[in-house]
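# Let's see this in three dimensions:
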Amino acid sequence: MIGLLVGLLVLGLESSGLLERYSLQTLDLLFQKALPSRPGAGDIVLIEVDQASLDFYQSQGLTWPWPRQMYAPIIDYCWQAGATAIIFDILFTEGSSYGQEDDLRLAQSLDRAANGFLPLFFTRNPRKDNGLPPEGLQNQGLSVAGQPPGEDPGYQSVMLPVPPLRAAAAGLGNVEARPDSDGVYRRLTLLVPFQGRWWPQLAMAAYLHHYRVKSLAWQPRGLQLESTAPTKTRGTHFSEIIPLLPDGGLLLKYRPGARPYRRYVAANVIQSYVQSQAGEQPIHPLSDFSQKWVLVGLTAPGLYDLKATPLSPIYPGVAIQATLLDNLLNRDFLVPLPRVGAILLTLGISLTAALTVLWVPALWLTLLSLIGYLALIMTLAVLLFVTGVWLDAVPPLVAVVFAFGVSAAYSYSTEGRQKRVIRRTFAHYMSDTLIQDLLKNPDKLRLGGERREMTIFFSDLAGFTSLSEGLSPEELVSLLNEYLTQMTDIILARGGIIDKYEGDAIMAFWGAPLSQPDHAARACLAALEQQRQLSKLRSEWQSRGLPQFSARMGINTGEVVVGNLGSNTRFDFTVIGDAVNLASRLEGANKSYDSGILISETTAVQAEGQVELRELDLLAVKGRATPVRVYEVLAPKGQLEAVMVQVRELFAQGLALYRQQRWTEAQALFQQVLELCPLDGPAQKFLARCQTLVGQNLGPDWDGVFRLTTK
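Coordinates of the predicted model:
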């Protein structure tokens, strides 16, 4: 929903025009960077009235504006060369200041060439004298079938070439063009309406004339051209559609590079004509203009025909007409991505970006995804642009950034708040690694429980109450905190969760809220590490004159109910069940064996590959009729000392004899254990039992179970 709303918002911003500036700048960047630098059409050449030409003739006493007959040699020379068309991007809307003969001299050259084209200029300001009666102008315009796109520009008048030139020209074309909102010329309107007829752009007028196009029609996809007259390059018939923007304009496909078209200095072309007439070697041979589309224009800075384009802030206006002609001749157009496609892309990328933020938990992955989406859009824009399709990358780019920002804010205020609660709740009794995993799966903490096999751990300090009576409250708290801190660190490091503290007792568990297949082994290894660390603490406490404590630990694996148990306003993440009670009873049962770590058979079976064990007894704890086989955890797997290996073997033999009621033989084996390890608590306890039972026959019904009557 967030992604969709953001996408619609961005599309609204686009429709309002607020993104237009950035879209146009992105288009310019594509022109400058995406297209390979290559020359334009080789059959298009420019003859420029540049600063060098002005300076050359000024040095001979000829100032600007030149006499019109100065352009006649250019026309004559190109005509002699066999130029395809001669297109003047220079307005001749007023009579020559050198007199009518000057206009007639230029008109003679135009008439002889029969392929010269002159510009006209439409304005939105009414004029009393537009140079031509309306009925005369109507006869020269084009008829176009179909419904035209865009709006009527509202032209009120037209500035035409003077009558002699107008009559001699092969055709007239519009050079009025309006830049985009930032002053850059990126598009041209191919046909404009005036007095019931349609008038083409100057370069297009020459194109239509050359290919003898007589049928034009507006189509949904653009402007359709048809010709049945034979041409040298396109056969006896051709039909094509020029893709247009919704407003009827053509998006120009500029050629990158400083000089995409071959350019000639006007003064040199004039001199070439004079030299050829005198039989001299011309500066530019006639072959330079053979079969060429020749465009003549003003490029000197002071002549005010320089415009801003995507490629340069100073670009000759005549080169814009050359670009249009190039696009037409090569049918190489730049087409905007269809509106439906652009909308779907913006909405789709916005929705995908929002889902990424909400689904990807890691911040660095989210940022990497953001960069990836931005790069993907720009790569797609470049690839499409090279093939002639303009994808306006700004709306999808903005949509991605907005979607990431809004989704991140939403996530922080909702899921983020939930994660902060989780971290605050579990920080003191769960490792940071587990918390991170839990943050990825917060649903595991919903109120209520689930049945799951887990391993439960209980520990208690033996004789803590009596031994601590000589300590002040401050000393007692300090000692207890020191002990609990170090034991807790070990449990958390092994992936356990602290359920609760009760004085010096610790309850912890493994296997929830996240699955841990090796939960039994984790608990046993954590217990061993705690015993080793407690041994170090005892040495420290002894040096400080503090009491010495030992710890009893009980571990059981079984099915329990785990989850957030409590009310809607106050709950704890804990475990309940018979397996929990048995773990607690096993912790207390250590007193009956003088052992340190007592575990159940279910725990032993699952942890056997990770720890060294010694079977101790069949035990029925208080409140539980069913006996359980119990084991003592001795060491991590493979780390049992050699003497303890012997102790375990002798003890196992003695236990087997004990269960056969062979008390005396069992007693001898337990005695051997004590000779190897005098402080072995289980051997001492079983030796005492055997001494009590010597001479007794408990009968065949004796099950060998040791039943506890206390906790």
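# CA atoms for contacts and neighbours, from now on please.
Will do.
# mind listing the helices in the stretch 101-250 of the chain by residue range?
134-138, 163-168, 202-210 (DSSP state H, counting those that start in this stretch).
# Following up with a second sequence; could you model it the same way so I can compare the two?
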Amino acid sequence: MTVKSKEKTSRRRAFRLVGLGLIMLGCFIRVLDPYPVRMTRLIYFDILQRISPREYNPDLPVRVLDIDEQSLANWGQWPWPRTLLAQMVQNLGENGAAAIAFDMLFVEPDRYSPARLLNDPALDGVLTVERHAQKVDYDVLFGLEVAHWPVVMGTAARHASEGSRMTAKAGIIEIGESPTSGLISVPHWTPIAPPLGRSAAGIGGVNVSPLGGTGVIRSVPVLWGGPEGALPSLGIEALRIALDAPYILVEGSSDEAGIVLAVEIGDFRLPTTENGEVWVRYRRDQPDLYLSADAIMQNPNDPDLRSEIEGRIILVGTSAAGLFDMHQTSLGESVPGVSIHAQILEQILTGEMLSRSDVTAALELLSFVLLGLIVIAVMSSFGAVTSFVAGGVAAAVVLGTSWLAFQNQLVLFDVTFPLMGGMANFGLLAGYLFISTEREKREIRQVFSHYVAPEILDEMELSGHRLQLGGETQEITVMFSDIRGFTPLSESVSATDLVTLLNELFSQLGDQILHERGTIDKFIGDAVMAFWNAPLPVEDHPCRAAHAALRMRAALTEFNESEAMRDRQPIALATGCATGWACVGNIGSRSRFNYTVIGDVVNVAARIEQNCRHVDYDILVSASVNNAARFDLAMLEAGFVDLKGKSDPEPVFVLVGDKSLAETEGFQTLQTAHEHLIAAIRDRNAQDEVSELCAECTALSEIVEPGLKRFYRALPGRMADFRLDAQTTRVEFSHRGTLRKVAGIRATS
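From the prediction side, this is the model:
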């Protein structure tokens, strides 16, 4: 295994470990089940019900006798005299009600009873009551009427330190390890005014939420844990009375105390939470559910009214605004508390009971783990985009499963934690992957910045430049620069010091190339190759390459004067530049390739650099560079040189300086003298005249560029380079060094 593959495997392993750590953290949070997680789950269950609420069935034997605003207007403010309530019970009973349950409290004795009115000091001497009625107690009358019919009285939980002893009239049979010990506990119950508690067929709790509970009513206890034992809720007790069932069966866990699994009443089985609550399967509030109390009091013999009462469970409650018995449902509606009791009875009768067990919660946790593993596996192998798609598909499957479970099985399967947890894992892992990728990108950029100018790197990133095997043909400028005097230097220092010196030198030379937007192709021993106009276009690339050569000359002068070169022979450079067409791109195998150039221009630049020794000058450029940049640089004609592998001699030029030097009077004087010298050589003037002109140019070069002195000293021995003998071609030069080819003319000696 290569080092690269080992590093890749190590990064992938680290990524997966981070992902597994996030999954474990998510599982821990789910087990703790903090308030935000719990509320998000409940809101999702509300959304499910809002999308698909339960349908209302008017044939169900449940109705609400509503003490509404009309009833209060016709029969007086609440509370009504108990005799009026006794008449209401009688009318309901005679119309065949299967059970009558009061979702209201009768805590205090009736203040309208004559015995109480006579004892009221405020009415002393004002109120006169016949002797036979002086001891009439309306509570007793109400109790006598209640005893004749299947009536359930309501009681409520209270925080007071004292309360009434409240024992369920239903028999409570427990199966399992004391399941009722885990019911929601009630400190005390409100008392029921005597003799109503004794007269009633049943007693039930009217609360739809635990003490202190506010907000949306999503689940309601069907059994309460009171000081004297379990007590059924109002609706459950009304159902028991209507079924004439003597007991309520509580099914619990066989191996753990305080766990309620289900409650059975007659033939009906209610799956519950472990503390005895049922999830309310809501429907939209329907006016058909309600019967006005005013109607039963005004027209007790109405056949239509009897058809709505006979054989049905009648829950007596109020929707009057002033009596404050309104609650919020999962559907976003405000309904009377008695309506919630009625809806629980409806779903029991239709069997539409929502369920949510520990197995469901475990499957939710498993879904979260599976989603996390999918994200980890796909992202570590294929990246963030693919993992997002794969995670999205998996999330859609989980969401679809939840919906089907709700629609078909009435199972509340939470997808919020798997989805939100999965999204959190994806975001954190994508962030981790992004940081890792950015770190690698910075490392690659740092390495690549040694070869390409930073601004070119920026342009490549902005343009989305991608490296791929293959290349394209385009015009480029190539530079070869070789160290002169390297052999003596290598003999005078150790190999380690030599590497240090080369690294320092190449760093300084490379900076000049990058400064001029060049691309460093490679370092070849003591030489460097660079090119311009790739990978991104550089408009004035011949001029840029020439300026880079001039900057390298200046950098070399500073390097030779540095502390590193003290007591050592100075180093010289030979640089050649050429412009032409070449194939630029990634060349090599599919698994390993280099970004480089291939073409004749590369060979020309390399051979021109080799001829620096022959011309005895440090920077030579081709005619193509001269043609492209002659107005921006100071260059002088250097004759024709033989290039290895080329059949015809190649014209070259010495690069003296930049445009600022070209515009100086000294260079222009030198240029004129140089042209006279070249003309004298071509015209085969006398040797003395040529020598005199050469001496003049040497003297002028002293103030322009001292390095030209060697060039001019070598010129008398190179006069043949300026006289081209060929069979078919004669090359003439204008005074600006412009190359013209005239075919078919034979040059003479």
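# thinking again about what came up before, winner for burial among the helices of the stretch 101-250 of structure 1?
Ranked by mean neighbour count, the helices of the stretch 101-250 of structure 1 are led by helix 202-210 with a mean of 22 (mean count of other CA atoms under 10 Å).
# which other residues reach that helix?
Residues outside helix 202-210 of structure 1 that contact it (CA atoms under 8 Å, 6 or more residues apart in numbering): 84-85, 87, 89, 117-119, 171-175, 190, 214, 321-322, 324-325, 328-329.
# same check, this time on stretch 317-327 of structure 2
Contacts of stretch 317-327 of structure 2 (CA under 8 Å, 6+ apart): 64-69, 102-104, 215-217, 334-338.
# Repeat that for stretch 335-351 of structure 1.
Contacts of stretch 335-351 of structure 1 (CA under 8 Å, 6+ apart): 1-4, 6-8, 11, 243-245, 251, 388-392, 395-396, 399-400, 403.
# rerun at 6 Å
Stretch 335-351 of structure 1 is contacted from outside by G3, L4, G7, V389, W390, L391, P396, A399, V400, A403, using CA atoms under 6 Å, 6 or more residues apart in numbering.
# moving C-terminal of the longest strand along structure 1, what's the next helix or strand?
Longest strand of structure 1, by residue count under DSSP state E: strand 550-566. Sequence order places strand 571-576 as the next helix or strand after strand 550-566 of structure 1, per DSSP states H and E.
# Show me what that next one is packed against.
Here strand 571-576 of structure 1 touches strand 550-566, going by 3 or more CA pairs under 6 Å, 6 or more residues apart in numbering; DSSP states H and E.
# Check which residues of the strand it packs on are buried.
Under the neighbour-count criterion of 16 or more other CA atoms under 10 Å, strand 550-566 of structure 1 has 551-565 buried.
# Give me the contact list for that strand.
Outside strand 550-566 of structure 1, the residues that touch it by CA under 6 Å, 6+ apart are 447-462, 571-577, 579, 583, 586-587, 596-600, 602-603.
# Among these, which lie within helices?
Among the contacts of strand 550-566 of structure 1, the members falling in helices are A579, A583, L586, E587, T602, T603 (criterion: DSSP state H).
# In ChimeraX, how would I select the buried members of the residues you listed?
This is how ChimeraX selects the buried members of these, with burial counted by 16+ other CA under 10 Å:
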select :579,583,586,587,602,603
